Structure formats: C-alpha cells, structure tokens
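# Predicted coordinates and the sequence they were generated for:
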Amino acid sequence: MNDLLYRMTFNVLKDIGFGQANEEVEDGASKLGGSLTIIGPTNPAPWILRMAFALFPGVWNIPHWFKFLEMTQGIVMKRLSSQPESVDIASFFLEDAQRKEADMISREAVGGDCGVILLAGSDLTRDSTSGPSLILLFYCLARWPEHAEKIRQELRNVDYNDMAALSALPHLTATINESLRLYPAGPTFGSRVTGPEGLNCDGVFIPGGTKVVAPRWSTGRQAYEAAHEFIPERWYSKPELVKDKRAFAPFSMGRNSCGGKKVAMSQMRLAVAVLVSKYSIRFAPGTTDEMSVENDMRDQLTPLPGDLKLVFEKLE
C-alpha cells in the first residue's frame, strides 16, 4: 500500500499544483523521498545540512537533494511553457513573479516555491504528510474495522464526489482526526525560539533564545482520556475524552499553519469514502506483525511508516 498511496498523492499534487498529472510520478516521489531522509534528521540544526551540502555533495543521500532541485526546476520550466485548462497553485506565484518584474525573479526562486509546494504545502507526498497520513489511516481502519463499517453506514445515499457532503459526515472526519492525533503528520516538527525575556513553562524557566518544541506525538498522548486507545467518537459524541482541545493542531495553527489543510482533508475523505464504500479492508494473509507499520515508523521531519500490506475485498 505504501508505494501505491505515495504515487497517488504525488500525482494529485502535481496536478493541482502544476497541471502535470501522470508524468514521472514514481521517479518524482523517489527523489522527494530521498531528499527528506536528509532534511529530517538535521532539522533541529540546519547549519549541519548547509555544511554537508558545501563540503560533502556526493556523500550519503545528499545527491538525492540535488536531483530533487533539478526536478523542481524542470517542473517550473515546463509549467512556464504551458497553460493548464484550470487554475493551478503555480498560477498564483507565477502571476506574483510577473507583477514584480519577471527579470528580477530567478528561476531558482520560483523553483524553490515549487519545492515548498511539493515538500510542505502539498500535505500530499511520499515523505510529506498526506501520503504517510493515508497509510496510517488505512492501517487504523484495518486494525479497527468496526470504524470502517460505521463510515460505510454514513456513506449510504451520499455522493462521495460531493466534498461538502463528505465533510458533514461526523464519523468519517472523526476517524481521520483520531488517526492524526495518534500519528501526527509532523511528530516532532515545529520548533520555536523563546523571546529575549525567556519563558516560564509549568514552573520551569527557559532562557531567551532557546529552541523549544512541543512534539505533537507527545501531546497527542497526554491531553486526552484513554489516550492510547483509538476512539474517533471523542471528536463528536464523547467530548469528555478530550482534556484540552488546544492540544489538537495536526496542521499547526496561526498564520504559519498548513495552507494545504483543506486539500489534504478532502483527499483523505475522498480516498476513504471511495474504498470503504466498495471494499472491506483487512491485513494481508501472512502478516505476522500487524503493528509493524507503527513500530517500524521513522521520524524524518514527517513520519515514514513501516510497510502496510492490505487486502481489499469487494463488497456484495
């Protein structure tokens, strides 16, 4: 399931971002995935990454990063020479570049915007967020099939092509939220620096200029009753199971929150609705450790789940 969902989400991103679906999907996802194996471990200290780029350009997975940059430049150049039938995300920053005099906007800068969309704004790629989030969501549906059945009942007489109708289904949205609570798209991502006056946190003084982070992985297991249990109902019919609503921020919050939130949620709702309404979902025969998806997961800026092997059996 991993590669299938990675390719699907990467393809969607290229379509809505640059009007370039169905082109070099597998190769592009591979380059993006390889690049993030570098960014993840060095995220707390990006100066290490800059030093590695300058001194060791051919070592480890660093070549993946440069290949990724080449890919983004190719995507931008192809987009500049074409005009998609519908408005894509690239339309907005290309128009902005033209307003600011195109000659002053380097190809590298526009390519950087392209990379940001693929890496972060998407929520949709191999080691960005929707790819892993979809894998972990289907893992939850296979592990707790009663929730797939509840969603199936909600979907009766609902057109799953109607995004507004899907967003109104409480158990569908709650199941996605519960999966994001337990398996956040950025488990330990989102560091900040304390102000010059420092910060007093629960009786502990943190000096000014100190890098701090509140890991979503930890808050997702501390700010809830029965925190280690998968209970989607806590998000609509059992609010007493949520100790502090502020702890749930899977897409961050404020002006720096994820701009692709609605796209990501729509994609996850649609993927679940289409598959759950047509198929039953279970772990593949021979799966000796159902929790390997979770136990083998790595944190590399965004999560990299273990292999998920499922069987989709067509419903009568």
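On my side now, so go ahead.

# rest of the way, CA atoms for contacts and neighbours
OK.

# just checking, residue 213 touches residue 192?
Yes. In this structure, residue 213 is within contact of residue 192 by C-alpha atoms under 8 Å, at 6.2 Å.

# can you pull out the helices in the stretch 151-300 of the chain?
Applying DSSP state H, counting those that start in this stretch to the stretch 151-300 of the chain gives helices spanning 163-167, 170-182, 216-219, 261-278, 292-295.

# before we go on, here's another structure to hold up against the first:
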Amino acid sequence: MTDLGFSIHTGQQDGKGDGTYMSFIHRYMSFISVAGSLRNLTQLLGLLPETEDIRIFRKKGKAMLTQRQNFTSPQKDIFHHLLAEDSESGTKFTQKELNSNAQLVIIAGTDTTVSVVIQTVKKLANSPEIYRRLQNEVDELYNRGQSITIETVRNLEYLNGVVNEALRLYAPTPSGTYATTYPQGLDVDGVHIPGNVQVDIPFLALMRDERYFVRGDEFIPERWTSERPELLKDKRAFIPFGYGVHACVGKTLALHELRLVLSLIAHNFNLRIGPSHEEDLYNSQWRDHAVLQVGRLWMSFEPRSPSRDG
C-alpha cells in the first residue's frame, strides 16, 4: 500500500522491510477500535496523552507523507490525487487532513486483503474438491495460451464465486460500520429507533443470516454461479465493502488483488495445513479491531508438477 499510496517502497513484500511495521498497525488498531466504539470518546482523545504506539504510528505516517510531498512521482499514486487542487473549487486538503489520509491509506489496504487471503487459503486447503475445481478453471487460461492478469481473471465464474464466498464469510471488517439515524428517527420491523442515534449491523452476522443465505455458515462458491443460485436468497445482504456513498473506495482494487493472488496460488501450488499449525491457538488469536486480525497460520505450499497434477 505504501507503493500504491505514496510511490514509496518499504521492502515489506521482499522480507527486507521494518519487521515492526505491521505490529505497530495492529496495536494502533486495537486502540482505535475501542475508542471508535464508545460514544463521544473520540471528542476527548485530543485532551489525553498519546500512547507510545499511536505516537510512533502517526510519526511514520507523517514521515511518509513528507517524503512524498518532496518529490514528483512518475506514476499517479493515491497521493498524486490527494495533493492536487480540486478541479472545480480550486481548494486543497489541509496538512492535517493529509496526515489523516496518510494513516488511512496505510491501514485500509494492508490488513484487510491479507486477512481474507489467509482465511481463504486455509479453507481451500481443507476443501480439496473446491480447490481442485478452482485450479482447473485457472489452468484453462494457460491451455488457451493466456496468462494470469487482471483482465483474464476478471470474469472467471468459479474464481469469482470463491472470492465472493470468502468476502461473505471472512469479511475484513466483521463489525461493519456505524451510521447515524435521521433526526426524525426510523422504524425497523415494528421497532422505532430514535433520531441521531448510532446504529450498526455487524457484517459477520448479516452475511451468515439464513434469511438471506441458505446454509449461511458453509463455504459454497456455487451459490454465486449459475449452478446453485437458490442458495442466495437476497443479494442485498452481501455488503463486505459497505454500501451507499460511504462504501469502500478501494473495492475494485481489493477484488483485483484477491483474484490475482488466489489465481496465482491455485496455478502454482497445492495446499496443505502445515504440521506446526495449532488450530486452538489460531482461533484464540482472532481479533476484531475494526479491521480483522487473524491468528498465526502455518501452511505448506507445494509446487505443482509441470503436468499440473493435483
């Protein structure tokens, strides 16, 4: 995300970056998730001393923003647009607004996609029939003389079924997002909710609800294909990226990432849960800190033979 957001390469994917980077993000989010859930607490935070983790994380964000402001990137990264004037009003973001957006860019696209990939890979390793079918669909691209790109995998039906089912069951923001009711309030299923009240429907509960998804706790990619449409009762309940004007701005990017990563894994590797994996420990480390943090997963990625035998 630092490359996409700031055109700055931190070496995280090469294994050469700062190893404390992700731990700072996790500790920062553990605090923010609590603060954001308590009404009016955020109004008091400015009066309280910052914790060391928050101070370090904000310092990293500011340093990255300052570095980006001091050079012109050859690529149109996210801050290419955020640093520019609005074409209609001629206004620009303030430095305070830019600092806030810098922190958001670092967090929003990092743990979210990672948590979905981790849980999906684990599920595929335990679902050999589903995984083999995904492998066959991706392999067919190469049989037609194509390779894995954003465009070639965009419309793979079974792959999209796997991605949608992963997002439904493993939403990266399990608690969803808050909204405030209209001043006049509203009535929901015979219950009146007063005006100016924060309300929330957890995505984790909504997208497993049997009223909308038959066998809602099961991983069934076919519900999103032409094979088992009867398992999808009401698609409106599928909102892993939120909805309306406040829906996730990175939705398209996240879908591209998930399709590409899962396609590349399926084409190149067979999967097994690693011998060192501890399921109880994995489950106990699961945390909902606004953005989901999953436990430590040990996996075995076994290169497939040239014949692509399973």
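Perfect, thanks for sending it. Every value quoted in this text rests on a predicted model; they were computed, and no experiment measured them.

# before we move on, back to that, of all the helices of the stretch 151-300 of the first structure, which one is nearest residue 124 of the first structure?
Taking C-alpha to C-alpha, helix 261-278 is the member of the helices of the stretch 151-300 of the first structure nearest to residue 124 of the first structure, at 6.8 Å.

# Just give me the residue closest to the centre of the first structure.
The structure's the first structure has its C-alpha centroid closest to residue 129; by C-alpha atoms, centre = their mean the separation is 1.0 Å.

# Tell me the counterpart of residue 249 of the second structure in the first structure.
Superposed on the first structure with TM-score structural alignment, residue 249 of the second structure falls opposite residue 259.

# and if you look at residue 270 of the second structure?
So, by TM-score structural alignment, residue 270 of the second structure is matched to residue 280.

# ok, now residue 81 of the second structure?
Residue 81 of the second structure maps onto residue 92 in the first structure, by TM-score structural alignment.

# Quick one: distance of the helix or strand harbouring its match to the chain centre.
According to DSSP states H and E, residue 92 of the first structure maps onto helix 89-99. Centroid displacement of helix 89-99 of the first structure relative to its chain, using C-alpha atoms, centre = their mean, to the nearest Å, is 24 Å.

# Using neighbour counts, pick out the buried residues of that helix.
Under the neighbour-count criterion of 16 or more other C-alpha atoms under 10 Å, helix 89-99 of the first structure has 89-91, 94, 97 buried.

# just stretch 181-197 of the second structure next, same as before
residue 193.

# With stretch 62-81 of the first structure instead?
Residues 62-69, 71-73, 75-76, 79 are the ones in stretch 62-81 of the first structure that count as buried (16+ other C-alpha under 10 Å).

# Stretch 225-232 of the second structure too?
Counting neighbours by 16+ other C-alpha under 10 Å, one finds that the buried residues in stretch 225-232 of the second structure are 225, 231-232.

# what about it, how long is it end to end?
Distance between the two ends of stretch 225-232 of the second structure: 10 Å, counting by C-alpha to C-alpha, to the nearest Å.

# Could you do stretch 120-139 of the second structure as well?
Start and end residues of stretch 120-139 of the second structure are separated by 19 Å (C-alpha to C-alpha).

# how about that stretch, aligned to which bit of the first structure?
Going by TM-score structural alignment: stretch 120-139 of the second structure matches residues 137-156.

# Tell me how far the counterpart of residue 41 of the second structure in the first structure lies from residue 116 of the first structure.
Residue pairing (TM-score structural alignment): residue 41 of the second structure is matched to residue 48 of the first structure. Per C-alpha to C-alpha, residue 48 of the first structure is found 20 Å from residue 116 of the first structure.

# now residue 57 of the first structure
Distance from residue 57 of the first structure to residue 116 of the first structure, by C-alpha to C-alpha: 21 Å.

# ok, now which ones touch residue 69 of the second structure?
Residue 69 of the second structure makes contacts with residue 83, as judged by C-alpha atoms under 8 Å, 6 or more residues apart in numbering.

# all strands of the stretch 201-316 of the first structure, in order?
Secondary structure of the stretch 201-316 of the first structure (DSSP state E, counting those that start in this stretch): strands located at 204-206, 211-212, 279-283, 298-300, 302-304, 310-314.

# Likewise for the stretch 51-200 of the first structure?
Secondary structure of the stretch 51-200 of the first structure (DSSP E, counting those that start in this stretch): strands at 192-193, 199-201.

# Serialize these to a markdown table and add fields for distance to residue 254 of the first structure.
Output for the strands of the stretch 51-200 of the first structure, formatted as a markdown table (distance: least, C-alpha to C-alpha, whole Å):
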| stretch | distance to residue 254 of the first structure |
| --- | --- |
| strand 192-193 | 13 |
| strand 199-201 | 20 |
